[in-house]
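# need a structure here:
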Amino acid sequence: MPNRLADATSPYLLQHAHNPVDWHPWDDEALALARREDRPIFLSIGYSACHWCHVMERESFEDPDVAAELNAHFVPIKVDREERPDLDDLFMGAVQAISGRGGWPMSVWLTPDLRPFYGGTYYPPRARQGMPGFLDLLRRIRSAWAGQREALESDAGQLAALLAREVPSAPALPGPEVVREALAWHAQAYDHRWGGFGAAPKFPQPANLELLLRRGGEDGRRMALATLDAMDRGGIRDHLGGGFARYSVDARWAVPHFEKMLYDNAQLASVHLEAHRLTGEPRYADVAVEILDYLLRDMRDPAGAFHASEDADSEGHEGRFYVFTPADAEAALGPEDGARACAAYGITPEGNFEAGATVLHLAGPALAEDLRLRLRAWRDRRVRPGRDDKIVASWNGLALSAFAQAARTLGREAHLRAAQDLARFLRRELWRDGLLLRTWRGGRAHTPAFLEDYGAVACGLLDLYQADFDPAWARWARELGEGILAAFQDPAGGFFASPARHDLPIRQKPLHDGAMPSGNALAARALRNLHRLFGHGPFLEGAEGAVRAAAPWLERSPAGAAAMAEVLASLRAPDPEVAIAGDPADPRTRALLAEARRQAAPGALVTLVEADPGLPLHAGRRSPEPCAFVCRGQACLAPVKKPDDLVLPS
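Below is the predicted model:
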């Protein structure tokens, strides 16, 4: 008999629809039940690709004794963190305050008025290896709720006050020393042997790599490029199918936690494209194309957008789909070619993973492309990991940027078509009466979008506008920017993660980067570029307000706000703007455009006047013959008519 999750669109919630636990989604009915019966809420937050979420489901949420305890004494609520990042961020802060660490599955106990009073992550059903048993913990909390209610309420009040506490915005933009401090942190934390920053586990951190590539000078670029090279050689990269896993469990990037997330791969495609633009090295473009090909082949919904993730597990084992033994290589390619594959990818009898299997990595001479494709085809006969096929607006906004940047940088028509199809999907399926929605699956869209959604989609549209110069994308991006100001802005500075909601006890401001840039950094990036296009003062004021709100983070933990440090750097030293005037069909216009794109650093803005002559940026810039108008900040150069004379300020 399914529970109340059976009507969900989230694959994660649907995975729990047949648990004996009487799960509720986070909705008015569940919250009213907790208040009416004065029962504590047990809130479980996770996501579809989470390995330990699957383990806790099998061990605890399928256990009849656990289910009986939860159903009788709590209101059990299950949330997909990818659908409700606001709830995830809020209660992750509570868990970290309570236990000193966080992660998923997240387990939180709330009072009926939604104040957390206890929490943790994974719990086994019975005590083991120093971890409390989940069933015993439930019984202790039930007993405390009955006999020590006043103490629990006091704890909840103190924790709520801690979570609601805000650090005031700075009165002015931080100085350039903040960016220098962020770069200095990276230099200190850099792993000179294996690349990356800090100890294991190691995450790709695309926003940090972007900051180093753009603002780090020769040393910063060296660290970023060496990190990309190490990742590209390592097991965190899928050398057969393309794309990158979520993170490496070791310092060498050798053994990943195998789930693949859309947001990681979209950002890593963009970073590799940036590395290619800076160095001219084909290998970075090759990896970017490999990532995008993976998304198009394995992650694209028939409607035109991209699915959220692929699981780490298949057939109940982590990584089974990806690992090889020498016998596997021989079965796929025969003895001689199988030996070549073993040499290329470091496949040994001892292995580097469980049960003598090997996670593929670049270890020898490159395998011929036809053999690599045959090896992938053999692997594809295995049971694939599960896929979370919901569409998330912000993650698709990042993908939109990646495909548009690839179209602009590499000139591939297929990438431009993919970006255009994706933008049309987002407009058609997730834009309702002037409001953006967060998630879509199987024709059902729901949940008002969050700050990160508005910011990421607006950024993606502005990248697409620079790829095909369709003014519809710039106009929609402007609507999203106006939505950011109307629904999320705090008059005191910065932006809240969510629009005002009755089911959220505290509205938080996302100022710290996680796997993605913070919501405020994405909003600030979008608003900064919208101001450059439209000259609308509130856009610039909003971008600067977000940076001022993030100033305490930038000063206290600059590496954790790398995306905002990049926005700050661009506000203090504006990137160039190039408006190309002339008939788009004229070879002279196309030559100027090609040269501008060749020289343009990632933050530069390159537009075509004839495609959108009414744009404020293009005012007074019509010309009877092709020419380029180049400005930086408030200073403009003389118009240029020949590509050889076009020099963009650095």
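# okay, CA-based contacts and neighbour counts for the rest of this
Noted.
# so residue 356 touches residue 350, yeah?
Yes - Residue 356 is in contact with residue 350 according to C-alpha atoms under 8 Å; the separation is 4.9 Å.
# and stretch 27-46, which residues are buried?
30-31, 34-35, 39-46 (16 or more other C-alpha atoms under 10 Å).
# to compare against the first, here's another:
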Amino acid sequence: MSQKKQTNLQFDRNNLDRAVSPYLRSHAENPVHWQEWSQTALQHARRHDLILLVSVGYSTCHWCHVMAADSFSDSESAAYLNRYFMPIKVDREERPDIDQYMMSFLVETTGAGGWPLNVFLSPDLRPFFAMTYAAPQPRFGRPGFLDILQRVKAFYNRKKDSLQHAALQRQSSPADNGSDEHRISVIDGTIRQSHDTAHGGLQGEQKFPPHSTLLYALFRIADGTPGAESLIPFVHTTLDTMMLRGLHDHLQGGFYRYCVDRRWTVPHFEKMLYDQAMLLWVYALAARVLNQPAWETTAGDIVRCLQETFLDDGLLCAAHDADTDHQEGATYLWSRDELAQLLTGEEFRALEAHFELPQGGNFEGKIHLVRTLTDSAASGTDTHLVSGCRKLLLARRRRLQPFTDRKKLTSWNALAGVGLLNASRLLVQDRRTARTAHAMASTLRASLVRRHVAEDGTVLHGTLDDHALAGRFLEDHAALLLFLSCCHEDRREDADLIEQLLRGLSRFSDDAGWISADERDFFKVPADAFDSPVPSASALAEFARARSLMVLGREYPPVSFGTPLTGDFRSLAALHTRGYVWTVQSPGPVNWDRLPCNVVQTDGDVQNHCLHGVCTPGLPHASETRRHGSVR
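Predicted structure coming up:
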């Protein structure tokens, strides 16, 4: 496997035709003289006092495509940019450290974030202005892109000697004041207060699936200590709404990235691997904890989505684009006439009974399939509905399909492995799907260990075709370690590799805490502590380290609770290390059918089980674990 090496650059041309990243290559036809991030490009900028425009995005980003097609294709803007700036394109999925630093500056200076993320910096990397999308011409009272470039240059000429470096601030968790019960009470209360009781999820006009908050809530409910039941309405409303409404792909299975409206009707149609990974874990666990067969079906459909649309050569692709032929959602939308022509009368009537099919459409005149909120799990037994949906999926597959970003990122594949392993243990009604999930997890483990881990324990960021994606990042190292800790419970064969990765975590920390990357061409950026939307790198590291020590039967440090809502994955780790999940010690793996859903299996010479700091010989008795459907 080869790593891409920097060749002699020509700064009077667009060099992205040499890039590996699909996102970077999608800008190769721009008249802008784009460069990849490199020391050579930075040195050239310093030598010629060129303002840096660092533009960050990713391949399935709709507005990134829009800006590539208009502002970055405008010849007048490009000529000005090429003369006075060093334009550098960054794929955020290849350089999460750069993305994190630039996004922090954007949020601090504007109060909001998003992509495309465009930051202007001095040649020595002092940022002074940031923005997201800018149209080529003035619009809605906002200046056009060329006007912005001219203003940026004028500002830099006046102020370049007084610009300051942006502070690299570490995000800290709240101090552990008070008892565990008090900290849990605060987190639970914040979730209840932030719950959108009318529409599910967290309050806000845009709706993102709150993966980590749901996992925390489910482990609280499974534990059943006082107050946990107060989180059940949040879980029920959110999971039902996401399952029924527009976030869900009702034909293929799986979920889109987010919805643009409070009622979860209109999604942003990109499909990200990390969403499938986290929501598989959530729905599989929730189905078991709260005994909801419809949620188990939803989890099984995610497994099918991963197997049929993400799996490629032993690993999972990063994402499917929102756009098809530059039109958002085109592959997924229907007209009533199309639906009527494709289906029999009985099938169309069944579809109309279970889905909202407005005459004028619900997305730019077309229909995106959204179930009614009164729909029930019984709809899965309607034979006409089932046959109709199969016909629609076959018809949809014959259409032009969205672009697939075939990067195989270590962290996202490892999170998918965690979700698949949990599904294999928790899906009780559909054992065939459970076996498929376990087989896929085993394939991911073998492929990641063989292709993404070097002999010295260095974890690669990922691969694309036969190219290794350079970079050493905490999120990859920690996510893989977490996945292997789950694998070890089944296999008891990963102890040596887990130990090696535990030692390797030290390269991602300094005296002040975790750092996001072990790279020399950029600042040492403090690891993020904000779950958005994947678990933060620092929370992954804390959880992976503690859980790995747990499964090896060694002493582990208690993890502190995180900030409510934004640090709930860290709080999930805290529950694991402070006695709020079962630990079952045994000389060999125990069949998961005999165990509660909120359990970690650990190595040991004798068999015992522990909960809330109390350990008892033998396995937990069914009567001890029968809470909220938490035992089979």
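# Got a TM-score for the pair?
After superposition, the two chains reach a TM-score (TM-score structural alignment, normalised by the length of the second structure) of 0.89; 597 aligned residues with a C-alpha RMSD of 2.4 Å.
# Kindly reformat the buried residues of stretch 27-46 of the first structure as a markdown table containing distance to residue 276 of the first structure.
Shown next, in a markdown table, are the buried residues of stretch 27-46 of the first structure (distance: C-alpha to C-alpha, whole Å):
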| residue | distance to residue 276 of the first structure |
| --- | --- |
| 30 | 51 |
| 31 | 51 |
| 34 | 55 |
| 35 | 56 |
| 39 | 57 |
| 40 | 54 |
| 41 | 50 |
| 42 | 48 |
| 43 | 45 |
| 44 | 42 |
| 45 | 39 |
| 46 | 36 |
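# So which of the residues you listed belong to helices?
30-31, 34-35 (DSSP state H).
# how about the strands in the stretch 451-600 of the second structure?
462-464, 467-469, 509-510, 513-514, 582-586, 599-603 (DSSP state E, counting those that start in this stretch).
# Burial check on residue 235 of the first structure, number of neighbours?
28 (other C-alpha atoms under 10 Å).
# try the one 10 residues further on
The local packing count at residue 245 of the first structure equals 25, with neighbours defined by other C-alpha under 10 Å.
# and if you look at the one 10 residues further on?
The tally of other residues near residue 255 of the first structure (other C-alpha under 10 Å) stands at 24.
# mind listing what's buried in stretch 111-126 of the second structure?
Those would be 113-123, 125-126, for stretch 111-126 of the second structure by 16+ other C-alpha under 10 Å.
# Would you mind finding the match for residue 308 of the first structure in the second structure?
Counting by TM-score structural alignment, residue 308 of the first structure lines up with residue 318 in the second structure.
# just how off-centre is stretch 593-600 of the first structure within its chain?
28 Å (C-alpha atoms, centre = their mean, to the nearest Å).
# residues in contact with that stretch?
With contacts defined as C-alpha atoms under 8 Å, 6 or more residues apart in numbering, stretch 593-600 of the first structure is touched by 408-409, 578, 580, 606, 643, 646-648.
# Next: stretch 466-477 of the second structure.
1-4, 20, 94-97, 409-411, 414, 458-463, 501, 505, 508, 515-519, 527, 536-538, 540-541.
# Among these, which are located in helices?
Per DSSP H, the contacts of stretch 466-477 of the second structure map to helices at 96-97, 410-411, 414, 501, 537-538, 540-541.
# okay, those in a markdown table with neighbour count next?
Below are those laid out as a markdown table (neighbours: other C-alpha atoms under 10 Å):
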| residue | neighbour count |
| --- | --- |
| 96 | 20 |
| 97 | 26 |
| 410 | 31 |
| 411 | 29 |
| 414 | 28 |
| 501 | 24 |
| 537 | 27 |
| 538 | 28 |
| 540 | 27 |
| 541 | 28 |
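# Mind checking the strands of the stretch 451-600 of the second structure for the one nearest to residue 244 of the second structure?
strand 599-603 (29.8 Å; C-alpha to C-alpha).
# who does that closest one touch, helix- and strand-wise?
Contact here means 3 or more C-alpha pairs under 8 Å, 6 or more residues apart in numbering; DSSP states H and E; on that basis strand 599-603 of the second structure packs against helix 474-491, helix 537-551, strand 582-586.
# try it again with 10 Å
helix 474-491, helix 537-551, strand 582-586, strand 608-611 (3 or more C-alpha pairs under 10 Å, 6 or more residues apart in numbering; DSSP states H and E).
# Mean per-residue distance, the second one versus the first structure.
By mean C-alpha distance after the TM-score superposition for the first structure, the fitted helix 537-551 of the second structure averages 1.2 Å away from its aligned residues in the first structure.
# Could you do the shortest one as well?
Compared with the first structure after fitting, strand 608-611 of the second structure deviates on average by 2.8 Å (mean C-alpha distance after the TM-score superposition for the first structure).
# what's the next helix or strand after that strand in contact with?
Next helix or strand after strand 608-611 of the second structure toward the C-terminus (DSSP states H and E): strand 614-617. For strand 614-617 of the second structure, contacts defined as C-alpha atoms under 10 Å, 6 or more residues apart in numbering pick out 579, 582-585, 606-610.
# so how far is strand 614-617 of the second structure off the chain centroid?
37 Å.
# Including distance to residue 398 of the second structure and mean neighbour count, could the strands of the stretch 451-600 of the second structure go into a markdown table?
Formatted as a markdown table, the strands of the stretch 451-600 of the second structure follow (distance: least, C-alpha to C-alpha, whole Å; neighbours: other C-alpha atoms under 10 Å):
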| stretch | distance to residue 398 of the second structure | mean neighbour count |
| --- | --- | --- |
| strand 462-464 | 26 | 22 |
| strand 467-469 | 31 | 19 |
| strand 509-510 | 50 | 14 |
| strand 513-514 | 47 | 19 |
| strand 582-586 | 48 | 24 |
| strand 599-603 | 44 | 23 |
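# Rebuild these as JSON lines, extending it with distance to residue 34 of the second structure.
Formatted as JSON lines, those follow (distance: least, C-alpha to C-alpha, whole Å):
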{"stretch": "strand 462-464", "distance to residue 34 of the second structure": "21"}
{"stretch": "strand 467-469", "distance to residue 34 of the second structure": "20"}
{"stretch": "strand 509-510", "distance to residue 34 of the second structure": "33"}
{"stretch": "strand 513-514", "distance to residue 34 of the second structure": "32"}
{"stretch": "strand 582-586", "distance to residue 34 of the second structure": "53"}
{"stretch": "strand 599-603", "distance to residue 34 of the second structure": "49"}
